[in-house]
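Chemist: Compute the structure for the input listed below.
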Amino acid sequence: MSASITVRIVRLPHGHDLDLPAYGTAGAAGVDMQAAVEAPLTIKAGERALIPTGLSIALPAGYELQIRPRSGLALKYGIMVPNSPGTIDEDYRGEIRIILINAGAEDFVIHRGMRIAQAVLAPVVKIAWQECESLDTTERGHNGFGSTGH
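Modeler: Got it, this is the predicted structure:
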């Protein structure tokens, strides 16, 4: 069983009738985020749109909220989060809005209350840079993109 972290949430006026984000199953890692559009919104094939959720949050220190695509929308329709995972920082207090891109061949219509993305709460570890003159050597070394033959 996972521990729970309390996150304060404000339902904005245009999200008044929508459910709070919820887990689809007991073992789900992410909560489903809903579209708070006032009227159906069409994302044409190849285009992007910024979708409101009608929610603002206050994350506890040391956490981020990662916005990820829903696998079913990606597979069936090509609807993805282009900057996946999108990050909601602990100090952001504005409305959570989700960038969606239609990589499919057909226009896609977003309806009010549609589950458009999932959000995962994740701990943040800060980087402490240590500048040095050289790095240890590895078998891979400087070889990058595709260098392992896959």
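Chemist: CA only for contacts and neighbour counts going forward, please
Modeler: OK.
Chemist: what kind of secondary structure is His14 in?
Modeler: helix (DSSP: H, G, I helix; E, B strand; the rest coil).
Chemist: One more: Thr42?
Modeler: Criterion first, three-state DSSP; result for Thr42: strand.
Chemist: what about it, distance to Ala74?
Modeler: Distance of Thr42 to Ala74, given as C-alpha to C-alpha, to the nearest Å: 16 Å.
Chemist: what residue lies at the spatial centre of this protein?
Modeler: Residue closest to the mean C-alpha point of the chain, counted by C-alpha atoms, centre = their mean, is Ile67 at 0.9 Å.
Chemist: Contacts only, for that one.
Modeler: Counting by C-alpha atoms under 8 Å, 6 or more residues apart in numbering, Ile67 makes contact with 81, 84-88, 98, 117-120.
Chemist: to compare against the first, here's another:
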Amino acid sequence: MSDLTISVQLLHPDARLPHRAHYDDAGADLMSVEECEIAPGERALVGTGIAIEVPRGYAAFVHPRSGLAAKQGLTVLNAPGTIDSGYRGEVKVIVHNTDPHATAHIGVGDRIAQLVIQEVALPRFTAADRLSDSERAAGGFGSTGIAGKDTN
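Modeler: A predicted model of the protein is given here:
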């Protein structure tokens, strides 16, 4: 278990610290500090009322909550949303209602997304005239075939 500590600034009276449902969960729940209705097919930018200080060499990633997706069709656009180590503003979540018929309701204190903190490489990028060969080469979207079928 890591002894990494993330400083969290509470920016709103209803803001709460991110919270894990279980001790060893990768994701910590983010809660809404505002109420909103999201019509079918619509999206909303929902405030969590917190700002976080992610250490250099790490990033925070905002993921959808599987229960919200399965039960209400709510997901996170641009998932996972990336919070870089230098960002100190409020963490907000772009929530999208994929349900074609029902309006989704988010209340104050509702768990709307999960926050995952991960170590990230900070490479230098250099221009190259040519890249090394690989088995896959430039094969892209769909180049490995259909699941369950042998592509050899």
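Chemist: what ranges do the strands span in structure 1?
Modeler: Ranges of strands within structure 1 are 8-11, 22-23, 31-34, 41-43, 48-58, 63-68, 79-80, 86-88, 95-102, 108-110, 115-123, based on DSSP state E.
Chemist: export those strands to TSV and tack on distance to Arg140 of structure 1?
Modeler: Formatted as TSV, these follow (distance: least, C-alpha to C-alpha, whole Å):
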stretch	distance to Arg140 of structure 1
strand 8-11	45
strand 22-23	40
strand 31-34	38
strand 41-43	42
strand 48-58	38
strand 63-68	31
strand 79-80	32
strand 86-88	30
strand 95-102	35
strand 108-110	43
strand 115-123	30
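Chemist: Narrow the contacts of Ile67 of structure 1 to just the buried residues.
Modeler: 81, 86-88, 98, 117-120 (16 or more other C-alpha atoms under 10 Å).
Chemist: and those residues as TSV, adding distance to Ile5 of structure 1?
Modeler: Output for the buried ones among the contacts of Ile67 of structure 1, formatted as TSV (distance: C-alpha to C-alpha, whole Å):
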residue	distance to Ile5 of structure 1
Val81	25
Gly86	20
Thr87	17
Ile88	16
Ile98	22
Ala117	20
Gln118	17
Ala119	14
Val120	12
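Chemist: Quick one: map Ile127 of structure 1 onto structure 2.
Modeler: The alignment partner of Ile127 of structure 1 in structure 2, by TM-score structural alignment, is Pro123.
Chemist: For burial, what's the neighbour tally of its match?
Modeler: 6 (other C-alpha atoms under 10 Å).
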